[in-house]
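Asker: output the structure for:
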Amino acid sequence: MPELPRTRLPGVGELLTHAVEAVGGTERTGQVKMAEAVGRAIRTGEHLAVQAGTGTGKSLAYLVPAIRHAVEREATVVVSTATIALQRQLVDRDLPRLAKALKKPLGREPTFAILKGRRNYLCLHRLDSGAPEEPDDAALFDPFAVSRMGKEVKRLHEWSSDTETGDRDELVPGVSDQAWRQVSVTAKECLGAARCPIGTDCFAEQARAEAGRADVVVTNHALLAIDALQGYQVLPEHDLVIIDEAHELVDRVTSVATAELTSAMITAATRRCGKLIDADIADRLMEAGDGLALVLDDLSPGRMDALPQPLQGVLPAVRDAAHGCLSMLGAERKEELEEATARKLARTLLEEVHDTAVRLLEAFEPDQAHQRDVVWLSGDQYSANPRPPALRVAPLAVAGLLRERVFGLNTTVLTSATLTLGGTFDTLARQWGLPPLASFGKSETESAGAAEQKSSGTATEKPAPSDEDNLRWTGIDVGSPFDHKRNGILYVARHLPPPGRDGLGAATLDEIAELIEAAGGRALGLFSSMRAAKQATEELRDRVEHPILCQGDDSTSLLVRKFSEDVRTCLFGTLSLWQGVDVPGPSLQLVLVDRLPFPRPDDPVSSARQRAVEARGGNGFLTVSATHAALLLAQGTGRLHRSIEDKGVVAVLDSRLATARYGGFLRASLPPFWPTSDPQVARDALRRLDAAAPA
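Answerer: Modelled structure (predicted):
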């Protein structure tokens, strides 16, 4: 079918109406507003942040204008998500249905692809040649030995003949990370399609090629970060990025930009280069690694504000020894494939050891206000499952990276159900590297209004680039289809004493028991620590008549399914449940929060970021700790309403939400529930809901 002239493509509103009707959905006001705002951002090049409550239908709202743009301009659009669940929803459900629905009005069927990091794809060359010796094993396992590892690798060999994508997620049930490492490579370990003997059949290269031809490429925040961090292009050429689950962007980018150094890494690097260079040079690196192991064993875990004296000697030794090995290894050369592979693997590990040692040595600035990284020693060598100590280094901020390598290069749309913290987009905007909306001379309310009043225009709305231009963006909250005030109560237990460090107090446990009994079960308990979740489970199982499941008793997905299927069951847990539970209906009518989810005082990254803000004259607690708590609290309370019919109570058992000065900031970050501090009001509401719920 010949391509339609660009001027004949239907507008965003018309396409959205057509798409919603085709998939059997219902058009929502917030969805229409969001689609129009995304279309306007594409035309003007102005970045956009959209808060869209659960049930808005935000996937269609950004996919429709994005696909229209891709077809009209013959361009590629990148959609980045934080979770595998959303990736699968987009690729397996939303995009196939939408592509068929829009085929006729657009003149052709839009195409889409999923792209992940190279480590997620089976490497046929490694499968054929075998993995290098692992540093923790005296001898590498036999791939066909009678063991769990052997069975997994044998299964991977068999699967390699059947799979068409080589994508690890296609493998159900999955295999352990240790087994997968034997059949996959990182981008740095890869020989490259031109040198690899199986390069023409490479699954990762095929995925990249497919992504380069697609209208929409679905990826994840980690790969988006790698694309921004690396000196080479990972994602296909694109001019529009849509970041869904944008509230997790900073944490995911920080994780990718975090490096670690261990003695095991140095041992592995030494073994890989040992046969390729002089033994004396390799021995120096091994000795430096042994020295690092001795030093780390004597240090206490935690954040390092200054480089300890023992590390001042051993880290330069590691750096210099790794540099010596790299120099002896030399540049890539024409050689036999087996030797080229060994050299590539050795260089990859040596560079990681060297570069991390350099970064650790450069991390300690006398002026805390100019410090870029935080360093800490991690390790739980005294636990039941000890792990060796590791030196870790993470960026204090990723705003500069995002500003330069994401917002500075492409029109960007950020969306989530939770973007306004304390009632403003500016809190997260600072972390993203965007200027405050006030810098544009308009309030946030005016900004949203202005976004709705701009003319429809054409692509010429996008101004010519200028070095003097600031990054311009608009924030808009399109609301939620849920009536939070009518269907939800925020109960803050103002009468309870503030939480202490010695676990849940008797009064808090009594409060939880009374609320669960009033609700008839149906409770999701979100706790600030695993210890608190287990304490509540153990002490309340004998006190309440309803079953209580606790995270860790089984796989989280199985526990959530049991909780959803039995309306009288309660589920207690910690961090992953705050954002990972989607249970509509009468099984969930009470969300319990034991305490405000501030980061742990000994969390190295959060504490260092807070200190850095204070060194620059800011309020470190509000900027870092309160923002973290507000984001997690908004996500956690959002578990209550997953459909229009859902009703219930969010019970926050931390009186500081009502009494502390920062309580207003946290409450302004939550959905507009009807508020109360009266426990009787909360219990009576739960009893009425229990009585009205289906048997």
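Asker: use CA for all of it now, contacts and neighbours both
Answerer: Will do.
Asker: and the gap between G408 and T81?
Answerer: Distance of G408 to T81, computed by Cα to Cα, to the nearest Å: 20 Å.
Asker: can you check I281 too?
Answerer: Here I281 is placed at a distance of 45 Å from T81 (Cα to Cα).
Asker: these two: which is more packed in?
Answerer: T81 (24 against 18; other Cα atoms under 10 Å).
Asker: for the protein, longest helix please?
Answerer: Counting residues, the longest helix found in the chain (DSSP state H) is helix 337-362.
Asker: and the very next helix or strand once past that helix, what other elements does it pack with?
Answerer: As assigned by DSSP states H and E, the chain's next helix or strand after helix 337-362 is strand 373-378. Applying 3 or more Cα pairs under 8 Å, 6 or more residues apart in numbering; DSSP states H and E, one finds that strand 373-378 makes contact with strand 302-304, strand 390-395, helix 604-615.
Asker: I'd like the structure of this one too, to check against the first:
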Amino acid sequence: MPALPSSPFPDLATAPALIAGHGACSLLTPDGELLVPDRADLPALLRTLPPPLLVHAPATLRGIGLTPPAPPGPWLDLLELFLFCHPGRSAAPTPRGLAIALQVPVPARLEADLLPALADTMLETLRARSGTADGKPLREMLSVLRAGRWPWAGIVADALDAPDQPQPTFDALRVWRRLPKWEETAPRPAPGNHPVAPGDARTRLRQILGPDAETRPGQADFASVAAGAFDPREDALAPNIVLAEAGTGTGKTLGYVAPASLWAEMNGGAVWISTYTRHLQRQIDQELRRLYPDPAIRRHAVVVRKGRENYLCLLNMEDSINTVLSRGAAAGAALIPLALLSLWAEVTNDGDLSGGDLPGWFGELFGRGTLTAMADRRGECIHGACPHYQTCFVEHTIRRAREADLVIANHALVMSQAAWSAASGSAPLAEDAVPTRYVFDEGHHVPDAADSAFATTLSGLEAAELRRWLLGAEGSRSRARGLRRRLEDLVATEASLEAPMDAVLLAARALPAPGWATRLADRAVAHAPPPEPIEDAETDVPPSTPSNPFTALLAAPLPARGLAPEPAPNNPTEEFLAAIDRELAARLAGKDGRARRMLGGECDLHPVPDDVLEAAAALSRALGRLSTPLHTLIQRLQAKLEEDADALESSERARIEALVRTITRRAIAPVDAWTAMLDQVPAERAAGTTPTYVDFIRADPLPAVRGASPAERGHDIGLHRHWLDPMAPFAATMQGPAHGMLITSATLRDQPDTAGSDWEQPAWRAAEMRLGMPHFAHKPTRAALMSPFDYAKQTRAFVVTDVARDDPDSLAAAYRELFLAAGGGALGLFTAISRLHAVQERIRPALEAARLPLYAQHVDAMDNATLVDVFRTEPDSCLLGTDAMRDGVDVPGRSLRLVVFERLPWPRPDILHRERRLHLSRPAEDGPSDALSKVEAQRLYDDRIARMRLRQAFGRLVRRADDRGAFVLLDRRAPSRLFSAFPQGVSVQRLGLADTIRAVAEFLAASPSH
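Answerer: Coordinates of the predicted model:
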């Protein structure tokens, strides 16, 4: 394609338009002729034309075999114009998705002549604003975009009637000057305890649904059952718990919103609705528009809460803007994403960069690093010392949540907040007012969330990140701010803080220094035999990566970071990491060798060799020297709050409280947990006893670092501690603040095939064990509401008997032919990322030739939410994904009519699973204990996990009454005992691939909507 022209882009009358990719090519020439060129001819043809109109330049260019250059490119991307015209709104990044968002009629066959119509629609919006007050900020931001040589600048200037300015208005970028400030309010009184009557919950549900809503059998019953979670608590530490399994299509979201909203209004308190996935957070937020149609009322009543790392940090944004502007004329294209992000920041509902009202494809257009640099990086907030503290999006959201009726959070945040409240014993220091009523949607994932929330990991990345948080950037260009930066003005006025702070910074040097991963790898090479070739490891999930993407730099080889290598320090953390790394290498020796450790591997901690014992003891002492001054620092900050209570301004008090909270969470909590774990390293569990924890050593590949090859990036190593039963700490944490909890899902119970007609009681007992109910004082209320769908009529299920599951070519052929038979609308699920990659590479050409777009998680740069939006919008597209797509994806209608699962989703046979199946499998859950051996009980434990995952996967298929779809499992080894996972009335046919393809095609062809 041609180089970016120095003159402004032409007007739309002379701009060609291009739709390309996924086998479909359509080109509108400047003289109005529609062409259908061959994809191979397009690059040469485009060189002869002016810059084209297109939608989603990176995807379009990849679709014709070109590598997209850095923006701005020689094109007019309609998504960029959409960001300018409609900041705070989103659209699926396809021509059809953009047309739907702009309410432009979508033709039956998409051709390139649709794109000028989309551009005209947006430009007409700008023309309408040109003479109004809304046009002034757009004209000011346009001057910045002109300085960045934005391709749309000239066309937009004409629409806004904006003359060229000799000097750009760079103040337009400084959005924090125009954002509203939050103000402190009086604490909200404790909520009342009035119950919600089941009949009142039903009445509220009818009000939400309205007179014309679809009647869903069981939804009103669900609302009545859910009301039980809002009864007054009768005993301390004994919340009312309702376990409600609601089949797909019951309408459980509004079913629990009805009593939750009613209780909040009656009692003046907040109900926290917790989910496992961002998909469902966004879905619930959208559903609540039916309850609160007025946006102003909804903003007051409903708040979505996420971790800080999800939000735009205004201080980081200011740093980025100042860095770009310091380049002067060389700033160029870097101004474009900053300007568009500033427009969004001024209208966003909450500043959420991930899953909020910023389109998920923003990072694709301008590079992921643009948004990553803007995020409130984990633990780096300086709270009251920040000049933007009173306009901070996170602080706004926290304060809104204190007054809201409904807070939509996620399991991890809910558990973190409750654990902080329980540990501190001081609710006023909690970020959010501690709620008393909780709804856990996607309840089958509560144990997984608890497992992550209450686990302890002492790894190179975790420890190095803590060092960076305490010491700040060490010789790099990072803007990381250390503890001294957070406390410098307080220390200047409070001399008692200086000594403990200095002691902390000195002791922090016992944590891994920059370049630790290189030194670890060097030691591994020195102690290991030559590696043997191995195959790629399979995994259910991506390799473990730190929650903060910037920590990749902490582990990078120093030359890749632009720094001079430093000698290995006498560092107790690095000595301990090297010791457990040697132990892992020894236990993985042989066939797997050192290469297995580089890809990821694990081993038991016990029995513990002498060098690990010595290194653990030395590290424990070093962490003690860090913990003591940290505790002293906290005590003196708290003393200042008490001693200066009459003199402290509210903002200063809030800042000190935030520092106490942050230092405790970010530094003291992990250091004390690591110390406790290290001190117990010598203790081995006696044979025949049930452990409280499972301790093991695990290696994980390091995140990729720019300039480093996979071999150079090395691996992380860590000591991991998980609760054997993670619901024990969950119960201990939640039983204090919670007066009532509703745990709901479509898959709380398992139905084993051998249970007969009396399966329900054992299934409920098993569900209660898994959800930790024995750890609570009161027994839960149970309820099960069946799905209203006729699965026997609406679905078909097949097991293919002649596909070699370990042959990528055979597997890909099955996916290809099944997707073609369905004509798209297919979701392909995988238990290993490596097989997903292998299949998508092989089937993409054939699907594109059939004009069936193919998207893939872990391949396409779009985030999962955007991928699902595209899949939902494009009815003939296909999507490949792993477990994140198996659970929580809601795509009703024709866009999802086929689910193909590559193999049975057995649990990963790792150490943690081994210990849990050994100690947590209960024969009594599945029948008389004398009828089951221990081995049989463990088999049933594995079967239960696989069945629950199959139920979740099958549940993607039918989301409303008129949906029809087929489910295909490409695993001929699938035992029939697992088929009870499917709804009653669904019979599973075992057929060869050819017969399955014909059956799928015939069934879907019979659907009225196919």
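Asker: report the central residue of structure 2.
Answerer: R278 (5.9 Å; Cα atoms, centre = their mean).
Asker: distance of that residue from T795 of structure 2?
Answerer: 28 Å.
Asker: cool, S980 of structure 2 as well?
Answerer: Computed as Cα to Cα, the S980 of structure 2 to T795 of structure 2 distance reads 15 Å.
Asker: between the two, who's got more neighbours?
Answerer: With neighbours defined as other Cα under 10 Å, S980 of structure 2 and T795 compare such that T795 has more, 24 against 20.
Asker: so how far is H279 of structure 2 from the more buried one?
Answerer: As for T795 of structure 2, its distance to H279 of structure 2 is 25 Å (criterion: Cα to Cα).
Asker: now do T348 of structure 2
Answerer: For T348 of structure 2, the distance to H279 of structure 2 - Cα to Cα - is 19 Å.
Asker: what's the answer for V612 of structure 2, then?
Answerer: Distance from V612 of structure 2 to H279 of structure 2, by Cα to Cα: 43 Å.
Asker: if you count what's nearby, which of these two comes out ahead?
Answerer: V612 (22 against 19).
Asker: could you pull up the residues touching L559 of structure 1?
Answerer: The neighbours of L559 of structure 1, taking Cα atoms under 8 Å, 6 or more residues apart in numbering as the test, are L549, C550, Q551, D553, L571.
Asker: for the aligned partner of the first one in structure 2, which non-adjacent residue is spatially closest?
Answerer: Under the alignment by TM-score structural alignment, L549 of structure 1 pairs with L854 in structure 2. Closest residue in space to L854 of structure 2, ignoring its immediate chain neighbours: C878 at 4.8 Å, by Cα to Cα, 6 or more residues apart in numbering.
Asker: what's the neighbour count on that neighbour?
Answerer: Count around C878 of structure 2 with other Cα under 10 Å applied: 28.
Asker: wait, it sits on G824?
Answerer: Yes: between C878 of structure 2 and G824 there is a contact under Cα atoms under 8 Å: 5.5 Å.
Asker: would R959 of structure 2 count as being in a strand?
Answerer: No: counting by DSSP: H, G, I helix; E, B strand; the rest coil, R959 of structure 2 is located in no strand; its state is coil.
Asker: select the longest helix from structure 2.
Answerer: Assignment by DSSP H gives helix 610-643 as the longest helix of structure 2.
Asker: which one is the counterpart of M734 of structure 2 in structure 1 nearest to, not counting chain neighbours?
Answerer: Alignment note (TM-score structural alignment): M734 of structure 2 maps to V406 of structure 1. Computed as Cα to Cα, 6+ apart, the closest residue to V406 of structure 1 that is not its neighbour in sequence is A228, at 6.9 Å.
Asker: what about the aligned residue in structure 2 for the one you found, distance to A345 of structure 2?
Answerer: Counting by TM-score structural alignment, A228 of structure 1 lines up with A418 in structure 2. Distance, A418 of structure 2 to A345 of structure 2, by Cα to Cα: 31 Å.
Asker: wait, what's in contact with the residue nearest to V406 of structure 1?
Answerer: By Cα under 8 Å, 6+ apart, the contact set of A228 of structure 1 is L401, L402, R405, V406.
Asker: quick check, the second one in contact with G433.
Answerer: Yes: counting by Cα under 8 Å, G433 is a contact partner of L402 of structure 1 at 6.3 Å.
Asker: out of these two, which sits in the more crowded spot?
Answerer: A count of neighbours by other Cα under 10 Å puts L402 above the other of L402 of structure 1 and G433, at 23 against 19.
Asker: the strand or helix carrying that one vs structure 2, mean deviation?
Answerer: Taking DSSP H and E as the criterion, L402 of structure 1 maps to helix 399-402. In the superposition against structure 2, helix 399-402 of structure 1 averages 1.8 Å from its aligned positions (mean Cα distance after the TM-score superposition for structure 1).
Asker: who are the packing partners of that helix?
Answerer: For helix 399-402 of structure 1, the elements it packs on are helix 221-229, helix 426-432, judged by 3+ Cα pairs under 8 Å, 6+ apart.
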